[in-house]
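J.: Okay, sequence plus prediction incoming.
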Amino acid sequence: MMMKRKEFHELIPIKRAEQILKSIIRSSTEVVPIDLAYHRILADDVVAAIDVPRFDRADMDGYAVRAADTYTAREEDPVSLEIVDRIPAGAVSSLTISSGEAAEIGTGAMLPPGTDAVVMVEYTEQNGSSVSVQRAVHSWENVMRAGTDIRHGTKVLLRGTLLGSREIGVLAAVGISHVRVRSLTVGIISTGNELAPINEKLQPGQVYDVNAYTLCAAVHDCGATPVMYGIISDDPEKIAKALEKSISECDLILTSGSTSAGSGDIIPHILEEQGEVLAHGINIKPGKPMIIAKIGKPVIGLPGFPTSALSTFYYLIAPRIRDLLGCETTADSQRAVLGSHIQSAGRHQLLPVALVRGVAYPVYKSSGAITALASADGFIEILPEIEIMEAGESVEVTLFGERTTYDFVFAGMVCDEVISLTKMLPFRVRTIAMGAAAAIDAVQNGTADVASIPCMSKLPDDLSIVQRFQYGDTEYGFVVLRDRIDSEMIRTFLSISNSSRICEP
């Protein structure tokens, strides 16, 4: 069925989109065992139902005594006490210790009745059934009194506490095995007749569903729980049923695709029919087609292109999820310097970048290019009033999850033969596709170790072509800094490239 073209509503600014998302995305709660509660947020106060410790216990290995029996003890004139019991941790003495008696005791063991102190074993000497005490102790010395750590009825952890290893230890100490924590379940729906499951053969005109898996990983990265509902064809009835099911099971629903203003993009029509569209069109690139709606639960339609969907998620949605679940309010970020000149379109933009050794290189690929996801480590935000950014400017890179560090960086023209060569190297290699001028700059400033560029008549004096190879009709060369030719990594690179088919003998 051909649907009527749905034009964008007025593009709303980023701040307004953030306000809407903050107002509609809410967490729920669930009860989890404490071994699964790490880095979760408490939904309720935790009150101790017991004293910790529950009994007077020895803080040291030694002898439980009546303190008054030791007051005259000196190293040169020890006090002798009869050993009447031995109490390891976990045991309970059946005896009451009288004056002139002592009980050998282990750290953490319950003090026997009649005693009020522990003499450290270092200040004693055992003689058969008696012990010589060489140092006096005062009442409750080397003893942790019952309830001195945690008193029964005390609030030990407050609602909203982020549970780390120490907090989970407190829960275990007061005998709590399960806690109620905040949770946020995110349903993920991919729409489009062109999508195919990754385990099926592609038919003409089809592509594999990428967004379901990248968004699933990104939701995990924020501490939320993703639920994948698979691919739904561009059928209004099927999409409506998928939305109904996901809304009944999840706190937040993400769809990807079918949000643009084209006549084939039907998500906006369905959301208007079944709920309230709060925004359709965000003044940002990529992400203009994003739609925010509410059908009992928030439903957010992301762009269909993978890089657009992921960038928009990390910029607008991830901060709200992280805030609700107690993670850092924003995604991980890193300061860097720009590796090349950028000319913006005078529009709010999220530009994917590759981050290498503190330098951010723009990934100039269509937002529909899947390789842009693999090439990019994150994105930089370019405000609409900025039209030009120069190489060397300081920028903030919002990261797509965790980054890998690399031992060796290869810049310039990247073909299958070059990729095969880099895979043969015995270290972690990062390849960045870029033009010749940018690749030369990267080698000169130490960001890249080797550049692959078309052979030119003259190179800067500090660079040298160490090997040449033919690719198509063009002769290329591997370029390195002259003063690094003898470095171990460059020597290894040259040795392996010499043995490969890519380079001329």
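T.: All right, it came through fine.
J.: CA atoms for contacts and neighbours, from now on please.
T.: Will do.
J.: Count the residues that sit near residue 342.
T.: 17 (other C-alpha atoms under 10 Å).
J.: List the contacts of the residue nearest to it when sequence neighbours are not counted.
T.: Using C-alpha to C-alpha, 6 or more residues apart in numbering and skipping the chain neighbours, the partner closest in space to residue 342 is residue 389 (5.0 Å). Residue 389 is in contact with 341-344, counting by C-alpha atoms under 8 Å, 6 or more residues apart in numbering.
J.: And here is the other one:
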Amino acid sequence: MSDRKEFRDLADPERAREGVASLDLSAGTERVPLEDARGRVLAERVDAGLDVPGFDRAAMDGYAVRAADTYGADSDPEVLPVVGSVHAGESPEVSLDEGEAAEISTGAVMPEGADAVVIVERTEEVEAGETDGDHPDREQDRRVRVETAVTPGENVMLAGADIAAGERALGPGTELTPREIGLLSALGVDEVPVRAKPRVAIVSTGDELVRPGGDLDHRAGQIYDVNSYAVATAVEEAGGEPVVYPHVGDDMAAMEETLVEAAADCDLVLTSGSTSASAVDVVYRVIEDRGELLLHGVAIKPGKPMLVGRIGGESGATGGESGGDEPGAAYVGLPGYPVSALTIFRTFVAPAIRSAVGLPEPRTARVDGEMAVGERTEEGRRRLLAVGLVEDADGRTLVYPVDKGSGATTTLTAADGVVDVPADTNALSAGDAVTVDLFSPDVRPPTLLGVGEDDPALSRLLDRLERPRYLARGSRGGLRELRDGLADVAVVAGPFDADGEGVADAAALGGWSREWGLVVPAGNPEGVSGLADLVDRDLSFVNRGTESGLRTSLSNALADLADERGVDRRDVTEAISGFDLAARAFESPARSVAAGDADAALGLRATATKLDLGFVPVGSQSVRVLANPERLEKASVRELDELLSDIGSVLDGLDGFETG
């Protein structure tokens, strides 16, 4: 009998949100140095402990005067003796008697006897007068003509005018930005009481995980641990303090030990992985034994396998000898796939962390657009569909799905936002109006959207453009998206029928040629001389996908070989061991050869050179950049056209690449 944990009664998203919000993530109050306070939230009111400024000071460069001595100066300028100078940061060494002035700098202390400042632009120094016998120490060799009248207090900031001692300076809940830091500095505050950041334990689970920098064994199904670092960054961005624990394998005892330890040290424990309905997934058992499981599964995609509960403390007192000794912590189990984990975190957990530290929800931005292509959804579950944006020639926003599946780490980095698809919707059609919740208000559509063949020369071209986006969906995919009006440009390799593909009116911007063939181990130990060896000998081979232009050129060459032999093409392809073993990217087959997993692979001479592998040439293939005819005037398309006119500089150093 299986002990499989099935998902039952999937919670609706609102219930899941309420469940996470009910967890107490508050971490109390702490005092931090002012230099570390940016972005933190005040926990208590701060009152001014002194007047700011603490003295009457000049607000402008000019001359300190007694205002009464300037009356009438607008029509009949007054000439006053200058008895000294006062500079910022020094105590005045002069005082003014009736009919005298002192030069003064902005921010300087007003000298005794002065009650106003005449700005320097309304004055003019005049010829020196005779020495004042009553005050031989004064600078009676200087005089100033005052050309405007001033009133008492004019161009003077009085003591306490900015903020007075005892006045409420900042209230609790204030987020400390550079403005608030400046005020606190002016008050002489060197540390402030702020809401403490909740400590968030991050535990990735799974026997297959290896920390980045470690050695992977692909044959054993090992993968790098993405979630520990991605989720830790998301926690920090939300205002929490991430604590990354070593990943834990699918072992009940090890899982329990790590989670209980994390619960004793942190306010929130986040796990990723081991939450789905599988016999080897043990996290939910630990939570049930050592805490309280509040929720298992949410009716949302991506992110169905989500757990919410508590671990340690009194709720876990029945789970072992020390069950009631730990302080306990809130617990959320994230799905294992990075896209699902980050989506669930962003949707449900980040708001709870921000609430605990007093940070407001981030500014949101929405963009209205229309679907460029259709997308089917799973009715019965709300879906957060990752999408990208592109603008057509008229500035209209087109929206397209970029969802490569929850297991693809590049989905969110290639997307601009999400479309919230209701549970009762089973499809979005091309042309449907949608609203996109952008990941950030700063998100902007790419300047250029290209789709098609992946190619090293193309990568160099894209490096010279500002903010392009390229979807490597193969030549067939590029032609399809160009035909459907999504792409600005398509990059196509090998032969194709423009009429048959529905792109007869596409504008050819330019292109290049590249040498293709068989990539083999260095030194070509099997002595591979051409395609016939793949057919006639027991050699393992790695191909490209059917969308790839390289695959099309290979298929055409094999068809020619079949004709020469008077056999059916299928007889030729079926004789090749691994012909149907397809890799997605242009370097992937060659890397299989480099790893010793294949005797030969479809690839480019440039790739073989880069990886220090052998190469058996088969042919040359053209690569063309085709533009959407309705977007030829788009600035980025024009810029790409200009770059293609000097393609030789782009191809420099790429082995097997030529212009034309």
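T.: Good, I have the coordinates. If you're wondering where the values come from, they're calculated on a predicted model, not measured in any experiment.
J.: any idea how far the residue nearest to residue 342 of the first structure lies from residue 287 of the first structure?
T.: Distance, residue 389 of the first structure to residue 287 of the first structure, using C-alpha to C-alpha, to the nearest Å: 21 Å.
J.: cool, residue 312 of the first structure as well?
T.: From residue 312 of the first structure to residue 287 of the first structure the distance is 6 Å (C-alpha to C-alpha).
J.: Between the two, which is the more surrounded one?
T.: residue 287 (27 against 22).
J.: Counterpart of that one over in the second structure?
T.: If you follow residue 287 of the first structure across to the second structure using TM-score structural alignment, you land on residue 303.
J.: picking up where we left off before, can you go through the contacts of residue 389 of the first structure and name the buried ones?
T.: Buried members of the contacts of residue 389 of the first structure, counted by 16 or more other C-alpha atoms under 10 Å: 342, 344.
J.: between the contacts of residue 389 of the first structure, which is closest to residue 440 of the first structure?
T.: Nearest to residue 440 of the first structure among the contacts of residue 389 of the first structure, counting by C-alpha to C-alpha, is residue 341 at 14.1 Å.
J.: show me the contacts for the closest one.
T.: So residue 341 of the first structure contacts 388-391 (C-alpha under 8 Å, 6+ apart).
J.: Among the residues you listed, the buried ones, what's the ChimeraX command?
T.: Provided next is the ChimeraX selection string for whichever of the contacts of residue 341 of the first structure are buried by 16+ other C-alpha under 10 Å:
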select :389,391
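J.: Please enumerate the helices of the stretch 551-660 of the second structure.
T.: 569-574, 588-594, 605-610, 635-644, 647-651 (DSSP state H, counting those that start in this stretch).
J.: which secondary structure elements does the second one contact?
T.: Right, helix 588-594 of the second structure. Applying 3 or more C-alpha pairs under 8 Å, 6 or more residues apart in numbering; DSSP states H and E, we find helix 588-594 of the second structure packed against strand 507-520, strand 541-544, strand 600-604.
J.: tell me, that helix lands on which residues of the first structure?
T.: Per the alignment by TM-score structural alignment, helix 588-594 of the second structure matches no residues in the first structure.
J.: same question, the third one
T.: Mapped onto the first structure with TM-score structural alignment as the criterion, helix 605-610 of the second structure occupies no residues.
J.: which residues touch that helix?
T.: Defining contact as C-alpha under 8 Å, 6+ apart, one finds that helix 605-610 of the second structure is touched by 515-517, 519-520, 587, 590, 614-615, 617, 654-657.
J.: Would you tell me which one of those residues comes nearest to residue 463 of the second structure?
T.: If you rank the contacts of helix 605-610 of the second structure by distance to residue 463 of the second structure using C-alpha to C-alpha, residue 654 comes first, at 15.3 Å.
J.: residues contacting that closest one?
T.: Contact analysis of residue 654 of the second structure by C-alpha under 8 Å, 6+ apart lists 457, 606.
J.: distance of it from residue 452 of the second structure?
T.: Going from residue 654 of the second structure to residue 452 of the second structure by C-alpha to C-alpha gives 20 Å.
J.: picking up where we left off before, so what does the residue nearest to residue 342 of the first structure match up with in the second structure?
T.: Using TM-score structural alignment, residue 389 of the first structure lines up with residue 428 in the second structure.
J.: Over to residue 152 of the first structure?
T.: By TM-score structural alignment, residue 152 of the first structure lines up with residue 165.
J.: Report the secondary structure state of that match.
T.: coil (DSSP: H, G, I helix; E, B strand; the rest coil).
J.: and it, how many residues sit next to it?
T.: Neighbour tally, residue 165 of the second structure, other C-alpha under 10 Å: 15.
J.: Repeat that for the one 10 residues further on.
T.: Number of residues near residue 175 of the second structure (other C-alpha under 10 Å) recorded here: 22.
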